[in-house]
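**Q** below are the sequence and a predicted model; questions follow.
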Amino acid sequence: MNFEMIKAAAGRLDGHARQTPILSSPFLDEIAGRKLMVKPECLQRTGSFKFRGAWSAISALSPETRARGVIAFSSGNHAQGIALAAREHAIPAVIVMPNDAPALKIANTKGYGAEVVLYDRPGGESREAVGEALARERGLTLIKPFDEPLVIAGQGTVGLEIAEQSQDGDVLVCCGGGGLTAGIALALAETAPKMRVRPVEPVGFDDMARSMISGVIEKNDTGTGNICDAILTPQPGEITFPIIQRLCGPGLVVTEQEACRAMVLAWQHLKVVAEPGGAVALAAALFHADKVEGPTVTAVVSGGNVDPTLFAETLQRYG
């Protein structure tokens, strides 16, 4: 995994992924106590940064391998990214999704043309085992959601854009398995070394933050039970963790309530729809300003695929 792979991914993504803007608001600056730059990857195709990694990985396959089709496991955002990238390459895609994933994400994945296979996440069924068995049975190429170099390379293109659009200071990134965090950190280490990446996680699922402290990969006690479904992963990736440990600053942790408040503020002042897991970095910038360094902070809103009912309830409760 290296910077050259990110540059190559940027070339393959040219004309297919959107370059998302940097947004700001004086109201949010006041809350954060500094200039706050927001990178809304919720405006990316399929509503999250995951399209970048999906296209990067699929487009790099040989024509013969790609034609057989791909398989992925995901709670929703990687699923949608793979489904659309596969459709635009005219190849089959099978997505293994948890049966408690948001209905909108399951519907969207099917809408992009993928076959969805549900597994029992609350019951402890392994998505990896289901995915690997189907891959062997059907001859599909498994594209992991974060612990895959070509996926990390695609996510790293977010960092290339931040280096051009933002300023020095901490860059806060919503973190599950660490693909986006690792990719941005690798990109900024080469293009904007004064910017420091910080992974942000929800309370109870802070495996990356704990791993960075202990120096070894730590696991979460459970895979469910938090509103931030997009970033609930069992543990950091074997590939992503060493990159993050080497290049990133300490992890930050936010509550569900803080994520929800950030969703509301993003809607009110940026006119941006963020899902809970996609809003944790913004929440850290707004409500944990004492733990952030520099006169400027950049927060990545990683996704906006929120259930409409949940979004309406969040606006009503926290607005």
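**A** Ah, there it is.

**Q** from here on, contacts and neighbour counts on C-alpha atoms
**A** OK.

**Q** so where do the strands sit in the stretch 51-200 of the chain?
**A** With DSSP state E, counting those that start in this stretch as the criterion, the stretch 51-200 of the chain has strands at 70-73, 93-98, 115-119, 141-142, 169-174, 195-202.

**Q** as a markdown table, those strands with mean neighbour count and distance to residue 55 would be great.
**A** Listed next are the strands of the stretch 51-200 of the chain as a markdown table, based on neighbours: other Cα atoms under 10 Å; distance: least, Cα to Cα, whole Å:
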| stretch | mean neighbour count | distance to residue 55 |
| --- | --- | --- |
| strand 70-73 | 26 | 12 |
| strand 93-98 | 25 | 13 |
| strand 115-119 | 18 | 18 |
| strand 141-142 | 22 | 14 |
| strand 169-174 | 27 | 20 |
| strand 195-202 | 27 | 24 |
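
**Q** and those strands as JSON lines, adding distance to residue 306?
**A** Formatted as JSON lines, these follow (distance: least, Cα to Cα, whole Å):
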{"stretch": "strand 70-73", "distance to residue 306": "19"}
{"stretch": "strand 93-98", "distance to residue 306": "16"}
{"stretch": "strand 115-119", "distance to residue 306": "19"}
{"stretch": "strand 141-142", "distance to residue 306": "26"}
{"stretch": "strand 169-174", "distance to residue 306": "15"}
{"stretch": "strand 195-202", "distance to residue 306": "16"}
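
**Q** use this one as the comparison:
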Amino acid sequence: MTELTARDVQDAAANLEPVTARTPALSALSLDQAASWPVVCKAENLQRTGSFKFRGAYHHASSLPAQERARGLIGASSGNHAQALALTGRLLEVPATVVIPADAPAPKVEGVRALGGRVVTYHRGSEDRDALVADLATQGGLAIVPSANSRHIMAGAGTVALELLAEHPEIETLVIPVGGGGLAAGSATIAKHLYPGIKIIGVEPEEGADTLLSMRCGQRIALPEAPVTIADGLGHSSPSPLTWAVNSKLLDTVVTVTDQDITTAMAFAFRHLKVVVEPSGACALAAVLRGLIPHESGTIGVVISGGGVDLPTFQRLIDHPAHRKARAHV
């Protein structure tokens, strides 16, 4: 792959403009006070299908030769990319198959089926999802749409930062969750092009710090075991090759947050920003609230990447004694 460029992201923005929602940038005085700096949050939980993933999935699939995509699309995901792929298939009028963990959150699976996607489940730890995807693709002549490891996926995801920085050019530090790495790679590419001095901080769950450990080692590494974290969308064992090539050069640093940090951020977003955020989507905000972001001046930009969580799970995660105590003082 040739180097990902700002032009790739700008071209993706033009392609996506008719089909994506221009999500709002949220702010609150209480958030500024908690962070000790002005903060704006790009609310991709309000994107179509509930996460930023639709941007990359649609851009990748719509960029395929028509004859290739007409046979159908297939991809693997813990849920958000799956819903994005299902909607993409619906809009492009081609069948979409998604391979999802058997324990994926029910709303995400139901969302795929509601959009007309075919669901194939697999068991984490005992089945190789990539091999399953490859087999199904070969059998059906389907085009694989990766969740992160694609130039078009990265470019589409990078439109999140392009929109945010267009509205808030005063941002001096951009904080982004890192799972497969597509969002971080695309966002860092366009952000560093527009504002070379901007800092890009990646955030991972403590139990799934594959990008952080890879950066420390200077090469891609694989975690010895599959990560166990409530941030299921960020539970990757190793960075994707293409995203790693970008992120290893452009991310200024990567920090980690605990599951408790994440649920605290979810509760904070609900109370003060009036939005429902899934665990993976709350990681960047969690790092800001914990004071983990190296920042010296200006505004902090935060990407809230998704909102795919059902009500019982959301209530269970935020119903912690510390959160109840905080509510009592609001």
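**A** Structure's in. What do you need? These figures come from a predicted structure and were not determined experimentally.

**Q** with respect to residue 158 of the first structure, which of the strands of the stretch 51-200 of the first structure lies nearest?
**A** strand 169-174 (10.6 Å; Cα to Cα).

**Q** could you give the residue range in the second structure aligned to the closest one?
**A** Strand 169-174 of the first structure corresponds to residues 172-177 in the second structure, going by TM-score structural alignment.

**Q** mean offset of the matching stretch relative to the first structure (after superposition)
**A** Taken over the aligned residues, the distance from stretch 172-177 of the second structure to the first structure averages 0.9 Å (mean Cα distance after the TM-score superposition for the first structure).

**Q** and stretch 185-192 of the second structure, by the same measure?
**A** Compared with the first structure, stretch 185-192 of the second structure is 0.6 Å away on average (mean Cα distance after the TM-score superposition for the first structure).

**Q** which residues sit against that stretch?
**A** The contact list for stretch 185-192 of the second structure (Cα atoms under 8 Å, 6 or more residues apart in numbering) reads 4-6, 9, 154-162, 165, 198, 200, 243-244, 246-247, 250-251.

**Q** what do you get for stretch 151-158 of the first structure?
**A** Residues contacting stretch 151-158 of the first structure (Cα under 8 Å, 6+ apart): 1-3, 5-7, 9-10, 13, 49-50, 52-57, 143-146, 179-180, 182-187.

**Q** and the residues you listed, which are buried?
**A** 1, 3, 5-7, 9-10, 13, 49-50, 52-57, 143-146, 179-180, 182-187 (16 or more other Cα atoms under 10 Å).

**Q** hang on, the earlier thing: and the buried ones among the contacts of stretch 185-192 of the second structure, selectable in ChimeraX?
**A** Of the contacts of stretch 185-192 of the second structure, the buried ones can be selected in ChimeraX as follows, counting by 16+ other Cα under 10 Å:
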select :4,6,9,154,155,156,157,158,159,160,161,162,165,198,200,243,244,246,247,250,251
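
**Q** got the contact list for the counterpart of residue 28 of the second structure in the first structure?
**A** Mapped onto the first structure by TM-score structural alignment, residue 28 of the second structure lines up with residue 25. Counting by Cα under 8 Å, 6+ apart, residue 25 of the first structure touches 36, 269-270.

**Q** which one of the residues you listed is nearest residue 79 of the first structure?
**A** Of the contacts of residue 25 of the first structure, the one sitting nearest to residue 79 of the first structure (Cα to Cα) turns out to be residue 270, at 26.7 Å.

**Q** and that closest one, what's its match in the second structure?
**A** Looks like residue 270 of the first structure aligns to residue 273 there (TM-score structural alignment).

**Q** if we can go back for a sec, what's the closest of the strands of the stretch 51-200 of the first structure to residue 32 of the first structure?
**A** That would be strand 169-174 among the strands of the stretch 51-200 of the first structure, by Cα to Cα, at 12.6 Å.
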